[in-house]
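# The following comprises the amino acid sequence and a computationally predicted model.
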Amino acid sequence: MQFLVNVIDDGQAEAAGRTASATRAEADAVDALNERLGDAVVFAAGVSAPSDAVVVDARRAEPTTVPGLVGDPAEFVAGFWVMDLPDAEAALRVAQEASVACNRKIELRPLL
């Protein structure tokens, strides 16, 4: 099964006066987790700051673009993994490890 594992920044970067979400220690811990997980990591990436976001809605005749996030900017996706894991139980264990490594909340969702 594949899972989307979102890293949620709820103010850590801003509180530290940084634009990048992770500290060096957190980035090193994530690198170590990625190495340990090996082929289970299908893809992983950090995501730029919310100030770089643009919401696009072209469902009507006149498309709109709005700077910023689609939702509450108090919490945002700072990075993510797509992981191939045996089941939801294993995914939950990995999400807990990811939360420790990132020092962030994790949103775990199965891919359809």
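Arrived safely, thanks for sending. The model shown is predicted, which means the values in this text are computed figures rather than measured ones. Numbers count the residues shown, from 1 in each chain.

# Please count neighbours and contacts with C-alpha atoms only from this point.
OK.

# Distance from the one helix or strand Val94 maps to to the middle of the chain?
Using DSSP states H and E, Val94 sits in helix 88-102. When C-alpha coordinates are averaged (C-alpha atoms, centre = their mean, to the nearest Å), helix 88-102 and its chain have centres 13 Å apart.

# Against which helices or strands is it packed?
Applying 3 or more C-alpha pairs under 8 Å, 6 or more residues apart in numbering; DSSP states H and E, one finds that helix 88-102 makes contact with strand 2-9, helix 24-37, strand 105-110.

# tilt between the first one and helix 88-102?
Using axes from the mean of the first three to the mean of the last three C-alpha atoms, to 10 degrees, the inter-axis angle of strand 2-9 relative to helix 88-102 is 30 degrees.

# Pasting the second one now:
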Amino acid sequence: MLYAILAYHVEAEVKSWTADEDASVMTGLRGVHRRLAGQLGPAARLGDTRDARTLRGPGHGMVIDGPFAETKEQLLGLYVIDCVDEDAALEAARDLRSVNPTAVYEIRPIRVYLPGAPFPETEGAGDV
């Protein structure tokens, strides 16, 4: 079954990391990615929440600046992973958290997955 692992963190804290601190976390995460080879699908580090927009309301909807989360942490990234069950997905999230211990990971089953066309890697793709 496919699961989404949503990575939450205090954005200001992540942005305060030095280049070396950020590189250290990313190196650790790439190690987890290698351990999850064959299971791990798309992974993304999202852009700044200040650049996010929310579309809500009836009809054509209204675009509002920001994600307006009611938590201290913001959604900063996500993984799609293929696991035999929820326990395996939780173990993968624990592995990710072992190298980024101040992050919060939400594990959610994916009911519909449409992979779409493969995209080229974006700038900073090695940072995921």
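Yep, that arrived. From a predicted model like this one, the values you see are computed outputs, not experimental measurements.

# tm score of chain vs chain?
The TM-score (TM-score structural alignment, normalised by the length of structure 1) is 0.84; 108 aligned residues with a C-alpha RMSD of 2.2 Å.

# just the angle between the helix holding Val94 of structure 1 and helix 24-37, please?
Using the same axes, to 10 degrees: helix 88-102 of structure 1 against helix 24-37 is 150 degrees.

# and helix 88-102 of structure 1, which stretch of structure 2?
The alignment of helix 88-102 of structure 1 onto structure 2 (TM-score structural alignment) covers residues 86-100.

# Show residues contacting that stretch.
Stretch 86-100 of structure 2 has contacts (C-alpha atoms under 8 Å, 6 or more residues apart in numbering) with 3, 5, 25, 28-29, 32, 36, 81-83, 103-105, 107.

# Report the buried residues of that stretch.
Ala89, Leu90, Ala92, Ala93, Asp95, Leu96, Arg97, Val99, Asn100 (16 or more other C-alpha atoms under 10 Å).

# helix/strand/coil for the equivalent of Gly71 of structure 1 over in structure 2?
In structure 2, Gly71 of structure 1 lines up with Ala69, judged by TM-score structural alignment. State at Ala69 of structure 2, reduced to three classes by DSSP: H, G, I helix; E, B strand; the rest coil: coil.

# And the contacts of stretch 61-81 of structure 1?
For stretch 61-81 of structure 1, using C-alpha under 8 Å, 6+ apart, the contacting residues are 3-11, 21, 41-58.

# ok, so what distance separates Asp39 of structure 1 from Arg60 of structure 1?
42 Å (C-alpha to C-alpha, to the nearest Å).

# again with Ile106 of structure 1
In terms of C-alpha to C-alpha, Ile106 of structure 1 sits 34 Å off from Arg60 of structure 1.

# distance of Asp10 of structure 1 from Phe76 of structure 1?
From Asp10 of structure 1 to Phe76 of structure 1 the distance is 7 Å (C-alpha to C-alpha).

# What of Arg60 of structure 1?
Going from Arg60 of structure 1 to Phe76 of structure 1 by C-alpha to C-alpha gives 27 Å.

# if we can go back for a sec, output the helices and strands packed on helix 88-102 of structure 1 as TSV; include the columns distance to Ala15 of structure 1 and mean neighbour count.
Shown next, in TSV, are those (distance: least, C-alpha to C-alpha, whole Å; neighbours: other C-alpha atoms under 10 Å):
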stretch	distance to Ala15 of structure 1	mean neighbour count
strand 2-9	11	23
helix 24-37	15	14
strand 105-110	16	17
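
# Adding distance to Pro67 of structure 1, write the ones you listed out as CSV.
Supplementary listing: those in CSV, determined by distance: least, C-alpha to C-alpha, whole Å:
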stretch, distance to Pro67 of structure 1
strand 2-9, 19
helix 24-37, 28
strand 105-110, 24
